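S.K.: sequence below, structure please.
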Amino acid sequence: MFTLGFPAAAFGTNCYVLAPGPGQECLVVDPGVGVEAQLGEVLAEHGLKPTAVLLTHGHLDHVYSVTPVCGGVLGAYIHGDDRYRLKDPLATLDPGLVGMLEQQFGRSATWQEPEDVVEVSDGEHLELAGLSLAVRHAPGHTEGSVMFSLGEVPDGVAGQVDVDATVLSGDVLFAGSIGRTDLPGGDGNAMQRSLRDVVLPLPDSTLVLPGHGPATTVEHERATNPYLQGL
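M.R.: Okay, the predicted model is just below:
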């Protein structure tokens, strides 16, 4: 599976591009702040054609560029419980952060809702761009946080790490940490249940591509992540 990830221009949010291989249809995951130019370069360099945008949750740093990336043609896939966040994620953002964005990019922060929003649900299987994905609802960071699981791994990874599946964990699980639960819609108890019932049952041989920071594996996090101990 062709996989390329790069950080957005703000908040260090990882944007991912997934495809069966170069020159084929692809998926864009979590297009954050200011990713359009770099995303365009990646698509052109590898001859990729986006067919859908997947959103692990509705926070601004993960969805800021979803509408221009979708371009009124592609569907934006998000869990139903976070659907409301796409109406105007700027409205729930601290004014200081909005000001920071405007200062950094030299223009007013604006928002337009995607034209085609597709609500997904727990356990749903998606067949998109030649890839098969399973939706795993894992609330706690937000009400509608999800992880997307695939039975494939990025090209070149299997020979270096003992993995045979991939999960895009969004802000549920990071290398050595988890997503915060003190923002609007966050719930510490829900996060504990998600870690226990959704994350821990994943096979050790699962590669984790998180919403922020480096990739990791379920085996490594099970052994070292302090937030998974004792669950």
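
S.K.: rest of the way, CA atoms for contacts and neighbours
M.R.: OK.

S.K.: how many residues are close by the residue nearest to Glu25 when sequence neighbours are not counted?
M.R.: Closest residue to Glu25 apart from its sequence neighbours, by CA to CA, 6 or more residues apart in numbering: Lys49 at 4.6 Å. Using other CA atoms under 10 Å, the number of residues around Lys49 comes to 17.

S.K.: now for Lys49: which residues touch it?
M.R.: 23-26, 43 (CA atoms under 8 Å, 6 or more residues apart in numbering).

S.K.: out of the residues you listed, grab the one that's most surrounded.
M.R.: Cys26 (26 neighbours).

S.K.: is it fair to say that one lies in a strand?
M.R.: Yes. Under the criterion used here (DSSP: H, G, I helix; E, B strand; the rest coil), Cys26 sits inside a strand.

S.K.: that one reaches Ala129, doesn't it?
M.R.: Yes. When contacts are counted by CA atoms under 8 Å, Cys26 is listed as touching Ala129 (5.3 Å).

S.K.: now do the shared contacts for these two.
M.R.: With CA under 8 Å, 6+ apart as the test, Cys26 and Ala129 both reach 19-20, 50-52.

S.K.: okay, how far is it across stretch 139-149, tip to tip?
M.R.: 16 Å (CA to CA, to the nearest Å).

S.K.: what sits up against that stretch?
M.R.: Residues from elsewhere that reach stretch 139-149 (CA under 8 Å, 6+ apart): 56-58, 78-83, 133-138, 165-172, 179-181, 183-192, 194.

S.K.: now swap in stretch 114-127 and tell me
M.R.: 66-67, 70, 72-80, 83, 86, 132-137.

S.K.: to compare against the first, here's another:
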Amino acid sequence: MILEKLTVGTFQENCYILGDEASGTGVLVDPGDEAVRIALAVEQTGLEIEKILLTHAHIDHVGAVAALIDEYGCPVLAHRESEQLLEQLPTQALMMGLRFGKVPELDGYIEDEEELEVGNLTLRALYTPGHAPGHLAFYLESEGVLLSGDALFAGSVGRTDLPGGDAGQLMRSIRERLLVLPDTTVVHPGHGPQTTIGNERSYNPFLQQGGGIL
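M.R.: You can find the predicted model right below:
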């Protein structure tokens, strides 16, 4: 397996290049900014990008999507509920004093528990809303890897004060969909460093009794 992280843009978002060395096929997960830098990193891996996967459609996770569609001619996939956020990207940008260019469209929807093949790798989509409508995490059981998007971070959880956020829903998503994974599962989040499920179960203050939430 090839798994490379690029931390991009003003919001320091983690974009992931994930691929299967045997077949030479790969995907991009959450290309948030710096399309040229992402494309150069893909070139170094030698992978052929066959699709772009989105954990959710906040502006910091999709900023480079349109440019990379032009580069690779590949489909963009996300949960159906993410479509409303994509349509609101210009508004998201204005709220942050930014401007947004071309709004990408989804070419297909990813359902909860759907299995996505990347060469010989299998990603299982886990519906984990709360931070954003339609939020997904991607679990590679064979590799013990979870791409958690903005649901779960090292020592923290996703904020819920943006439109469509729901604190109670987020905590249910984390406890019922993510913390049930093996403790050794390596978590690669949408921001910040990697961690493990076991470490977050034991030490994340937001997951302890009485823990608060953003």
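
S.K.: overlay them and tell me the TM-score.
M.R.: Once superposed, chain against chain, the TM-score is 0.91 (TM-score structural alignment, normalised by the length of the second structure); 209 aligned residues with a CA RMSD of 1.8 Å.

S.K.: which single one of the shared contacts of Cys26 and Ala129 of the first structure is nearest to Pro95 of the first structure?
M.R.: For these, the closest approach to Pro95 of the first structure (CA to CA) belongs to Ala52, at 30.8 Å.

S.K.: the closest one in helix, strand or coil?
M.R.: Three-state call for Ala52 of the first structure (three-state DSSP): strand.

S.K.: and it, what does it touch?
M.R.: Contacts of Ala52 of the first structure (CA under 8 Å, 6+ apart): 26-28, 70, 74-77, 128-129.

S.K.: most neighbours among the shared contacts of Cys26 and Ala129 of the first structure, which one?
M.R.: Counting neighbours by other CA under 10 Å, Ala19 leads those with 23 neighbours.

S.K.: from memory that one sits against Phe2, does it?
M.R.: Yes. With contact defined as CA under 8 Å, Ala19 of the first structure reaches Phe2; the gap is 5.1 Å.

S.K.: how near is Glu25 of the first structure to Pro184 of the first structure?
M.R.: Counting by CA to CA, the gap from Glu25 of the first structure to Pro184 of the first structure is 36 Å.

S.K.: and for Glu36 of the first structure?
M.R.: Counting by CA to CA, the gap from Glu36 of the first structure to Pro184 of the first structure is 28 Å.

S.K.: equivalent analysis for Gly96 of the first structure, please.
M.R.: As judged by CA to CA, Gly96 of the first structure and Pro184 of the first structure stand 16 Å apart.

S.K.: now do Asp94 of the first structure
M.R.: From Asp94 of the first structure to Pro184 of the first structure the distance is 11 Å (CA to CA).

S.K.: next one: Pro210 of the first structure
M.R.: Distance, Pro210 of the first structure to Pro184 of the first structure, using CA to CA: 21 Å.

S.K.: neighbour count: these two, which is higher?
M.R.: Pro210 (25 against 11).

S.K.: the longest helix along the second structure: which residues count as buried?
M.R.: As assigned by DSSP state H, the longest helix anywhere in the second structure is helix 35-45. Under the neighbour-count criterion of 16 or more other CA atoms under 10 Å, helix 35-45 of the second structure has 35, 38-39, 41-42, 45 buried.

S.K.: elements contacting it?
M.R.: helix 65-72 (3 or more CA pairs under 8 Å, 6 or more residues apart in numbering; DSSP states H and E).

S.K.: which ones are touching His61 of the second structure?
M.R.: Contacts of His61 of the second structure (CA under 8 Å, 6+ apart): 13, 15, 30-33, 54.

S.K.: for Cys74 of the second structure, which non-adjacent residue is closest in space?
M.R.: Spatial nearest neighbour of Cys74 of the second structure, excluding adjacent residues (CA to CA, 6+ apart): Lys51 at 5.0 Å.

S.K.: what does that neighbour align to in the first structure?
M.R.: Matched by TM-score structural alignment, Lys51 of the second structure corresponds to Ala52 in the first structure.

S.K.: can you check which part of the second structure stretch 169-189 of the first structure sits on?
M.R.: Using TM-score structural alignment, stretch 169-189 of the first structure pairs with 148-168 in the second structure.

S.K.: how far off centre is the matching stretch?
M.R.: 12 Å (CA atoms, centre = their mean, to the nearest Å).

S.K.: pull up the distance across it, start to finish.
M.R.: 18 Å.

S.K.: do stretch 79-92 of the first structure as well
M.R.: By CA to CA, one end of stretch 79-92 of the first structure lies 18 Å from the other end.
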